[in-house]
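Asks: coords please:
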Amino acid sequence: MKYFLRRIVFYVITAWAAITINFFIPRMMDGDPVSSFINKNQGRISSEARESLYVLFGLDSGASLWEQYVDYWKMLFSGDLGLSIMLFPSTVSEVIAQALPWTIGLVGIATVISFLLGSFLGVVIGWRRGSWADGLLPITTFFSSVPYFWLGLVAIMLFSVTWSVFPSSGAYQPGLVPGWNWEFISSVIEHGTLPAITIVLSSVAGWILGMRNMTVTVTSEDYVTVAQAKGLSERRVMFGYAARNAILPQVSGFALSLGFIVSGTLVMEKVFSYQGVGFTLLQAIGAHDYPLMQGIFLMITLSVLVANILADLAYVVLDPRTRQEG
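Replies: The predicted structure is shown next:
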């Protein structure tokens, strides 16, 4: 019980620090979002409305930073993330709610596939070290060292320009009305296949290498030797004994990956013009949209914290030693 209480206190302090930094960093950036908003709507908004816009967007120029900070916490506790400057009059919650399903659908599925596939291949390669399976290691090393956005550009050049197999941008065919019909769903699958394959190829290599190295380490442990001496099948020893213990360090990495699903792969979404959270965040940064930036950063922070909590719980379930120490 004390273990969980210590972890809860740690995560509460971490959340406070992250939210505080999330408040101050956008305000340290150059540029005035209200001025850019007025310039964008030239002729439709008078310059006399400047002070009202500061108050509307939670950037009251007459209030001190401390007052703005207190007001920001009040808004958070009331569930109000403010109005988006870039997409006014839409609220930040509405903008995030529109972009979040696209990122979770694409990056989430690709992350889970790459983890499961990479862990399985890593166990097999590590268990059969010294065989032909080790010949795959140079390939995995290559893909793990290649920047994923460069891989995305190569994929677009090959499969969208040279061979028109997949669309090069967008989340679905322009002109389609989103709905639960096969025409729209097939268009979403078609547009998401190429970025999903790119994400899997760029991330699966890391899971393979990590799992392979841990499998090689645990195969020399006594409990694996004893299991083999008992005459257990190779499959049972490999997955029931070696893989179960080798996968423990992978859990933390996978939990962090789940947390960063919310942020998406920023550059990847930009390369494919995919309308997810990462693409929206890059647009918000360019437009100095403080409320939207803060809202997205808040979602990323909370998702990473929740993912770490789930990782702690997974360790307790998978490793009996953690339960004894707790």
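
Asks: okay, CA-based contacts and neighbour counts for the rest of this
Replies: Will do.

Asks: run a quick neighbour tally on the residue nearest to Ser46 when sequence neighbours are not counted.
Replies: Using Cα to Cα, 6 or more residues apart in numbering and skipping the chain neighbours, the partner closest in space to Ser46 is Ile38 (7.7 Å). Residues lying near Ile38 (other Cα atoms under 10 Å) number 17.

Asks: I have a second one here; can you model it like the first so I can compare?
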Amino acid sequence: MKYVLRKLGFYAIALWAALTLNFFLPRIMPGNPVDQLISKLAQKGQVTPATRHAIELMLGSDSSVPMWRQYLNYFGNIFRGDLGVSVTYFPNSVTSVIGSTLPWTVGLVGISTILAFLIGTLLGTLAGWKRGSWIDNLIPVTTLLQSIPYFWLALILLYFFGLKNPIFPLFGGYDVWSVEPGWNWAFIGSVIKYGTLPAITIVLSSVGGWMLGMRNMMVATLSEDYILTAEAKGLSRGKIMVSYAARNAILPSISGFAISLGFVVAGSIVAESVFSYPGIGFALLTAVQNNDYALMQGIFMIITVSVLGANLFMDLIYGFIDPRTRAQG
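Replies: Have a look, this model is predicted:
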């Protein structure tokens, strides 16, 4: 129980520090979201000082309010779920923009990350167990795919499987012309079809790291004394590989997997931009291009919470997998 409370206290402080940093960063960056929105409204007519003041209040950028008051209002708005108004998607709120883009990213990047971890861990286990085999010789190939710039790999796949051989769509999240969004098979099938090529890109570019890391840990673990003891007891090779070698070798990969899961919310900005996929990564890129500080701030906050939450969850799981960490923590 003390171990859990210590972890909760540590992550609570880390969350407060991250949210505080998230508050100050947009305020020290060049540019002004109020001016961005006014420039859009000015095209439709004259913007009065009263209108400007109203926009400042709406965006939470009222210069007449002291900084400490803005800081308290910022946390109060977070607890109420009010993250402000997006300049890019005006008059939509930041909460609604995140709510509409987050499921796309979680579905695409989340599933792709899990698949890459499972495939890479399994192949790495077999490669470390059977060194010199054909599986072990796959590592240079997967490492080569990982070393290719992400956008180049996406463009290559898009060229061959979207343009030259139109197996998959070139862009978008679903067929907007013939499918109505909803829980129906037509929409689900369209989403799967449009998300397959981006998912393949993510898996191919990341599976090599999981495979190489697991393979090296398996090689190191197989030289431990308890592996020799298990072999001397006459245990089956399958039991030694799974229960003794892989169980201990996978511990570092679990920590890396926790970080990867946390960054699922951040999305794969490059993949989503290349495929014009309507995820939160594409929304973040659009927000940066339009100096939409409210939307950037909201997305950064969601990313921070997801990363800390994933790490807290895996820390607790890690403590049960390896009891030694509870004694040390």
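
Asks: circling back to that earlier point, wait, the residue nearest to Ser46 of the first structure touches Ala49, no?
Replies: No: in this structure Ile38 of the first structure lies outside contact range of Ala49 using Cα atoms under 8 Å: 9.1 Å.

Asks: and stretch 80-99 of the second structure, how far from the chain's centre?
Replies: 20 Å (Cα atoms, centre = their mean, to the nearest Å).

Asks: what range does that stretch cover in the first structure?
Replies: Aligned using TM-score structural alignment, stretch 80-99 of the second structure spans residues 78-97 in the first structure.

Asks: contacts for that stretch, please.
Replies: Stretch 78-97 of the first structure is contacted from outside by 33-34, 37, 56-58, 75, 277, 284, 287, 289-292, 295-296, using Cα atoms under 8 Å, 6 or more residues apart in numbering.

Asks: would you check which pair of those lies furthest apart?
Replies: Leu56 and Val277 (23.7 Å; Cα to Cα).

Asks: tell me which of these two has more neighbours.
Replies: Counted by other Cα under 10 Å, Leu56 of the first structure and Val277 do not tie: Val277 has more neighbours, with 29 against 13.

Asks: buried sites along stretch 28-47 of the first structure?
Replies: 33-34, 36-38 (16 or more other Cα atoms under 10 Å).

Asks: closest to Leu232 of the first structure out of the residues you listed?
Replies: Nearest to Leu232 of the first structure among the buried residues of stretch 28-47 of the first structure, with distances taken as Cα to Cα, is Pro33, at 66.5 Å.

Asks: can you tell me how far that closest one is from Ser61 of the first structure?
Replies: Per Cα to Cα, to the nearest Å, Pro33 of the first structure is found 12 Å from Ser61 of the first structure.

Asks: same check, this time on Ile247 of the first structure
Replies: For Ile247 of the first structure, the distance to Ser61 of the first structure - Cα to Cα - is 52 Å.

Asks: so where do the strands sit in the stretch 1-150 of the first structure?
Replies: Counting by DSSP state E, counting those that start in this stretch, one finds no strands in the stretch 1-150 of the first structure.

Asks: Thr125 of the second structure: what's it in contact with?
Replies: 211, 214-215, 218, 246.

Asks: can you get me a residue count around Gln228 of the first structure?
Replies: Neighbours around Gln228 of the first structure, by other Cα under 10 Å: 16.

Asks: which ones are touching it?
Replies: 234, 237.

Asks: what do we get in the second structure for it?
Replies: Gln228 of the first structure maps onto Glu231 in the second structure, by TM-score structural alignment.

Asks: pretty sure that match is in a strand, no?
Replies: No: assigned with DSSP: H, G, I helix; E, B strand; the rest coil, Glu231 of the second structure falls outside any strand and is helix.

Asks: how close does it get to Val97 of the second structure?
Replies: Noted for Glu231 of the second structure: a distance of 57 Å to Val97 of the second structure, by Cα to Cα.

Asks: likewise Asp136 of the second structure?
Replies: From Asp136 of the second structure over to Val97 of the second structure the distance is 45 Å, taken as Cα to Cα.

Asks: for Arg247 of the second structure, same thing?
Replies: Using Cα to Cα, one obtains 41 Å as the distance from Arg247 of the second structure to Val97 of the second structure.

Asks: those two - which one has more neighbours?
Replies: Shown here are Arg247 of the second structure and Val97; by other Cα under 10 Å, Val97 has more neighbours (20 against 15).

Asks: burial count for Arg236 of the first structure?
Replies: Neighbours of Arg236 of the first structure under the rule other Cα under 10 Å: 13.

Asks: for whichever strand or helix holds it, give me every contacting residue.
Replies: Assigned by DSSP states H and E, Arg236 of the first structure belongs to helix 234-236. With contact meaning Cα under 8 Å, 6+ apart, helix 234-236 of the first structure is reached by Gln228.

Asks: with the second structure superposed, average distance for it?
Replies: Compared with the second structure after the fit, helix 234-236 of the first structure shows a mean deviation of 1.3 Å (mean Cα distance after the TM-score superposition for the first structure).

Asks: give me the mean deviation of the next helix or strand after that helix from the second structure.
Replies: Heading C-terminal from helix 234-236 of the first structure, the first helix or strand you meet, by DSSP H and E, is helix 244-246. Aligned to the second structure and superposed, helix 244-246 of the first structure gives a mean residue distance of 0.3 Å (mean Cα distance after the TM-score superposition for the first structure).

Asks: okay, helix 244-246 of the first structure sits on what stretch of the second structure?
Replies: Helix 244-246 of the first structure corresponds to residues 247-249 in the second structure, going by TM-score structural alignment.

Asks: picking that back up, in helices only, show me the contacts of stretch 78-97 of the first structure.
Replies: Among the contacts of stretch 78-97 of the first structure, the ones falling in helices (DSSP state H) are 33-34, 37, 56, 75, 277, 284, 290-292, 295-296.

Asks: nearest to Trp163 of the first structure, of these?
Replies: Nearest to Trp163 of the first structure among those is Val277, at 28.9 Å by Cα to Cα.

Asks: tell me the contacts of that closest one?
Replies: By Cα under 8 Å, 6+ apart, the contact set of Val277 of the first structure is 96, 99-100, 102-103, 262-264, 296.

Asks: which one (most neighbours) among these?
Replies: The residue in the contacts of Val277 of the first structure with the most neighbours, by other Cα under 10 Å, is Val262 (27 neighbours).

Asks: over to the aligned residue in the second structure for that residue. Which of the three states is it?
Replies: In the second structure, the residue paired with Val262 of the first structure is Val265, using TM-score structural alignment. For Val265 of the second structure, the assignment made with three-state DSSP gives coil.
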